[in-house]
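Novice: Task: produce atomic coordinates for the following.
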Amino acid sequence: MLMNLVDYVIKNANTSFQDLPFNQVDSAVLSQASYLDFNVASGKTLGELAVSSRSENLYEGTWNPQGNRDLVEAFQSSKRFGGIRWTEFVNVTDCDKQYQFSAVTYHLSDNLCFIAYRGTVASVVGWKEDLNMSFMQTIPSQKMAVAYFMAVNKKNPNCQFILGGHSKGGNLAEFVAAQLPNDLKDKIKMVYNLDGPGFRNDLSSKTDAKVLKMMPKNSVIGAILDESSDYQVVKSSKVGIRQHDLFTWQVSGTAFIEEPDISRLSKGVSSLSSKFVVDLEDSAKEFYLDKLFSMISINENTYWREVMTTRNGWLVVQRFLQTDAETKRKLFKTTVQLLSLAVARDASGSR
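Specialist: Next comes the predicted model:
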C-alpha cells in the first residue's frame, strides 16, 4: 500500500526503533517536524506537541500547515515517535545579515541523536540567503550549522549522530559532515539530504560519512548546483515544484518508492545554475540579487504570500520604475545573460 509520511507514522505507531531500525523515511519525518516552532511547545517530546495551549502557532510560516497538523496529531498516539525527546531548538533570522537558521536535536536513544537542520521557510530573506550561495563560498547558515553541531556534541559527548534536513537543511547537514575535524567525523553515522541544493565546490571528498541525497523526479531546489548522478530519485504524488513538499513523497514499507531518473527540466535547472555560478562574475550576481530582493522585500520579515498580493505586487513594480537608469541597465544586462545561458543550454540539450 502506498503511503505518505503521516500514513507511515500511523502504520508504525507501535514499532520501536529497536524492532525497526532508523531509516530514510524516519529521516524525512523528523526533518519535516523541524519546520515546527518548538518555542511555543509546552512539552519536551514529540507526542506532547499537540497538547500545547498554543499548538496552532506551531505551524506559523510553514509551507503545508495542514500536513504538519496531521503529522503532529499522529505523533500523539505513536510510541515510535511520540516519546522522542527534542532539545536545543534554535531559530534565528537576521534580515540585515541575510540569514535564516534553525535546527533541533532529537534523542532517539541514550547514545544516538538525530540533528535536523530546517530548510527555508516562506520568507524572502531565507530565499535570498539560499541564492547567495551562487557568489559566496560559505553562507552564514552553513557556519552556524557547524557551530550548532559542536555545541550539541559538547553536551552529548557519548552520542553518535545522524544528520539530516529538507531543502536548505539538507545542504547544511551535508556541509557539516564535510567540515568537521576528523576526530568528530567518526561520530556521524549517516547524512540525509532531502532535495537540498548542492555546492559551488564538490564536498564529497571531504565527507567520510555515508550521504544519501534524495530528490523527486521534477526536482528544482535539489537540482541547483548539483550536476552529479549520486542521488536517489523518489516518486511524488504531485507534479512540478510541488514535488518539493515531503508530504507528497510516496512510501512503500520502510523506503520511498524510486523513479528511474530526474526529469529533463530538473537536469536543465542543474546545468543552468552551474553555468550561472561559473559564467557570471560574483560581483554581478551579488548586485543583481541584492537589487532584486530589495525591491521585493516589503518589510523586515516579508513572507512570499505578502509579496504576491496585488497591492504589494504594484509596490514592487513602482520600486523598479523608480530605480536609477544605471541600476536598470545592470539588471537588464544580467537578465539577458541569464536568458542567453538558458537558451544555450536548451539548444545543446535538444541536439
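
Novice: Going by C-alpha atoms from here, please, whenever you check contacts or count neighbours.
Specialist: OK.

Novice: give me the element the residue nearest to Ile296 when sequence neighbours are not counted is part of.
Specialist: Sequence neighbours aside, Val316 is the residue nearest to Ile296 in space, at 5.7 Å (criterion: CA to CA, 6 or more residues apart in numbering). Assigned by DSSP states H and E, Val316 belongs to helix 310-321.

Novice: can you list contacts of that helix?
Specialist: Helix 310-321 is contacted by residues 295-296, 298, 306-307, 328 when judged by CA atoms under 8 Å, 6 or more residues apart in numbering.

Novice: Give me the secondary structure label for Ala74.
Specialist: helix (DSSP: H, G, I helix; E, B strand; the rest coil).

Novice: Quick check: which element contains the nearest residue to it once chain neighbours are set aside?
Specialist: Residue nearest to Ala74 in three dimensions, not counting chain neighbours: Ile10, with 6.0 Å by CA to CA, 6+ apart. Under the criterion of DSSP H and E, Ile10 resides in helix 5-11.

Novice: Off-centre distance for that helix?
Specialist: Counting by CA atoms, centre = their mean, to the nearest Å, helix 5-11 is centred 21 Å from the centre of its parent chain.

Novice: Okay, buried residues for it please.
Specialist: For helix 5-11, the neighbour count (16 or more other CA atoms under 10 Å) marks 5-10 as buried.

Novice: could you say what helices and strands it packs with?
Specialist: When contacts are defined as 3 or more CA pairs under 8 Å, 6 or more residues apart in numbering; DSSP states H and E, helix 5-11 packs onto helix 24-33, helix 65-76.

Novice: Now render the ones you listed as CSV, adding distance to Ser102.
Specialist: Below are these laid out as CSV (distance: least, CA to CA, whole Å):
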stretch, distance to Ser102
helix 24-33, 11
helix 65-76, 17
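
Novice: possible to save those helices as a markdown table with mean neighbour count?
Specialist: Listed next are these as a markdown table, based on neighbours: other CA atoms under 10 Å:
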| stretch | mean neighbour count |
| --- | --- |
| helix 24-33 | 22 |
| helix 65-76 | 19 |
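
Novice: now for these, which one comes closest to Ser123?
Specialist: Nearest to Ser123 among the helices and strands packed on helix 5-11 is helix 65-76 (14.9 Å), distances taken as CA to CA.

Novice: got the contact list for the helix or strand just after the closest one?
Specialist: As assigned by DSSP H and E, the chain's next helix or strand after helix 65-76 is helix 79-82. Helix 79-82 has contacts (CA under 8 Å, 6+ apart) with 9, 12-17, 45-48, 75-76.

Novice: And this one, please, so the two structures can be compared:
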Amino acid sequence: MADLMDYLDWRGDLTFSQSPFNEVDNLILAELSFVDLRGIAPGVGGGAGVPLRAAAERYFAAGRDKTLESSVLVPEQIPAMLEKMCCSARFGGLRVSCCEERLDEAREEQFAALAVELPDRTVYLSFRGTDDTLVGWKEDFNMALRDEVPSQLRAVDYVKRAAAQYEDWHLYLGGHSKGGNLAVYSAVNCGAAIQDRILAVYNNDGPGFRKTLLSREEHRRIADRIFTILPKSSVVGLLMEHEESFTVVDSTQVGILQHDGFSWCVLGPRFVRMDDLTGIETNDRSIREWVDSLDQPQRQQFTDALFEVLSASGATTLAELREQGVKSAAAMLKAMAGLDKETRKALDCAVGVLFIKSGAQSLLDDWKRESAKRRRKKAQRKEKEEL
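Specialist: Model prediction:
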C-alpha cells in the first residue's frame, strides 16, 4: 500500500495548479514543521520566505538531518521526505517563513511552528507535534488537566502575528499529534476576522479538548472547517473530546505505531478510508473512562509524580532515557520506592504505556527487567526476615 513517500514519487511532478491542495499535502506540510529551520527560514516579521529547495540545501549542508536519527519519537523518514519535496515540482518552489521555536521547562512548554506559502496567496501554518523532550510530553498530559496550556496560548499569538504578515491571504492550519491540537485551538481563538480567512484546519491524530472549548460560540463558527484524521487504531487522537465527525484511515502499522503518519495509506490525492470503526470506538471508550475516573487534583498529582519519576535519571529527552538504558530504569524505580502501592501501580502502567507510545521498546524491556529484579530482591529479603 502506498504512503507519503510514494505520494511524493508519484504525484510530486504535479503542480498545485494541476492538482489542488489535498489532505495528503496537509500531512506532508504538518510533518515539515519537525525540520529545524531556525537560522534558515525567517521568523515572523523577519522578511520574505525562503524557497524550500534553497532551505533544504542549507539544512543538509549544516548536517542537521543527524538530529532526527537519535530521536525516539520524530519519524526518521523526515529528512528523506524533505529531500523528495525539494526535488519535486509540487513542493520545491514553495517558500517557508515564520519559523519559530520555544522550549521552556519552567513553563512546561514545547512549541514550534512554520509557515509554508502556497500558490494563489494561501499559506499553511504548520504546528509541530510533541518531540522527544520530557517537557513536551508533560505539556501533553497537562492538556487533560487544564482548559489551556502554554503552547496553546502561544499558538494563538503565532496565528495572529503570521496572519498579520500575510494580510489578505487565505490560511490553512494544521499539525500532527499535539500540533493538530494547537492548530484547532488557535483557529478557535484567533478572532472572527482571521477565522473568516481560514479555508481548513487539519488535526492529524492529535488529542482533542476539554468539553468547555467545544461548547463555545468561537468553536461553532469554524467547526465545519475542522478536519480530524485518525488512523484505524488511534489512541493519541481520541484523548479528550473531539468534533462529532472524523475520518478514519488505513495504516500499514499496528496498534499505537499507527500514530506515525508515514504509515498512513495513500491512494491518489486521498488517504485510504476505513469503514470498520470498532477499534476506534473501543479505544475511545476505555481512555475516556480512565480519564473520567480521576478528579482534577488526582490528575495533577499523578502527572507531577509521573514526570518526577521520568526525570529521576537527569535525562531531558526520551532519547536520553533510552541511551541510558538500565541506568534510567534503575533511577526511575528508585524514585518510585517511597510512593504508596496504588500510586506505584498506576505509575508503572503509565510509564509502560508512554514507552510503547514513543516506540522506546528497548527502554521498556530494561524497565521490566529492573522491576522484576527488584521484586526478586524484595521477596528474598522477606524470606530471610521470616527465617
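
Novice: one step back: now, which of the contacts of helix 79-82 of structure 1 sits nearest Ala347 of structure 1?
Specialist: Val9 (45.3 Å).

Novice: Quick check: chain neighbours aside, which residue is closest to that closest one?
Specialist: Looking at Val9 of structure 1 with CA to CA, 6+ apart, the closest residue is Ala74, at 6.4 Å.

Novice: Give the equivalent position in structure 2 for that neighbour.
Specialist: Using TM-score structural alignment as the criterion, Ala74 of structure 1 maps onto Lys84 of structure 2.

Novice: rewinding a little: so who does the residue nearest to Val9 of structure 1 touch?
Specialist: The neighbourhood of Ala74 of structure 1, defined by CA under 8 Å, 6+ apart, consists of 6, 9-10.

Novice: Kindly report the same for Ile262 of structure 1.
Specialist: 215-219, 233.

Novice: Tell me where the stretch 101-250 of structure 1 has strands.
Specialist: With strands called from DSSP state E, counting those that start in this stretch, the stretch 101-250 of structure 1 shows them at 112-117, 160-166, 188-194, 211-216, 232-234.

Novice: can you tell which of those is closest to Gln66 of structure 1?
Specialist: strand 160-166 (17.9 Å).

Novice: so which of the contacts of Ile262 of structure 1 comes closest to Lys275 of structure 1?
Specialist: Ser219 (17.8 Å).

Novice: biggest helix in structure 2 by residues?
Specialist: helix 361-386 (DSSP state H).

Novice: Skip the chain neighbours and tell me the closest residue to the alignment partner in structure 1 of Pro150 of structure 2.
Specialist: Aligning on TM-score structural alignment places Pro150 of structure 2 opposite Pro140 in structure 1. Excluding the flanking residues, the one nearest Pro140 of structure 1 by CA to CA, 6+ apart is Tyr99, at 6.2 Å.

Novice: so who does the one you found touch?
Specialist: 93, 125-126, 129, 139-141.

Novice: And it? What does it align with in structure 2?
Specialist: Per TM-score structural alignment, Tyr99 of structure 1 is aligned with Glu109.

Novice: quick one: buried residues of stretch 204-220 of structure 1?
Specialist: 207-209, 211-220.

Novice: farthest pair in the residues you listed?
Specialist: Largest pairwise distance in the buried residues of stretch 204-220 of structure 1, by CA to CA, is 29.0 Å, between Asp208 and Asn218.

Novice: hmm, back to that, from Asp9 of structure 2, how far out is the match of Ala74 of structure 1?
Specialist: Lys84 of structure 2 is 7 Å from Asp9 of structure 2, where distance means CA to CA, to the nearest Å.

Novice: hey, what's in contact with both of the two?
Specialist: Taking CA under 8 Å, 6+ apart as the contact criterion, no residue touches both Lys84 of structure 2 and Asp9.

Novice: Give me the nearest residue to Arg225 of structure 2, chain neighbours excluded.
Specialist: Using CA to CA, 6+ apart, the nearest residue to Arg225 of structure 2 is Ala200, at 4.9 Å.

Novice: my read: the one you found touches Gly175, true?
Specialist: No. Using CA atoms under 8 Å as the test, Ala200 of structure 2 is too far from Gly175 to be in contact (11.9 Å).

Novice: Compare those two (neighbour count), which wins?
Specialist: Gly175 (33 against 21; other CA atoms under 10 Å).

Novice: Can you give me the distance of that one to Ala372 of structure 2?
Specialist: Look at Gly175 of structure 2 and Ala372 of structure 2: by CA to CA, they are 39 Å apart.

Novice: Same check on Cys190 of structure 2?
Specialist: Taking CA to CA, one finds Cys190 of structure 2 at 51 Å from Ala372 of structure 2.

Novice: same thing with Ser17 of structure 2?
Specialist: Taken as CA to CA, the span from Ser17 of structure 2 to Ala372 of structure 2 is 60 Å.

Novice: Same question for Leu238 of structure 2.
Specialist: From Leu238 of structure 2 over to Ala372 of structure 2 (counting by CA to CA), the distance is 32 Å.

Novice: Arg11 of structure 2 too?
Specialist: 51 Å.

Novice: Ok, Phe302 of structure 2 next?
Specialist: According to CA to CA, Phe302 of structure 2 stands 23 Å off from Ala372 of structure 2.
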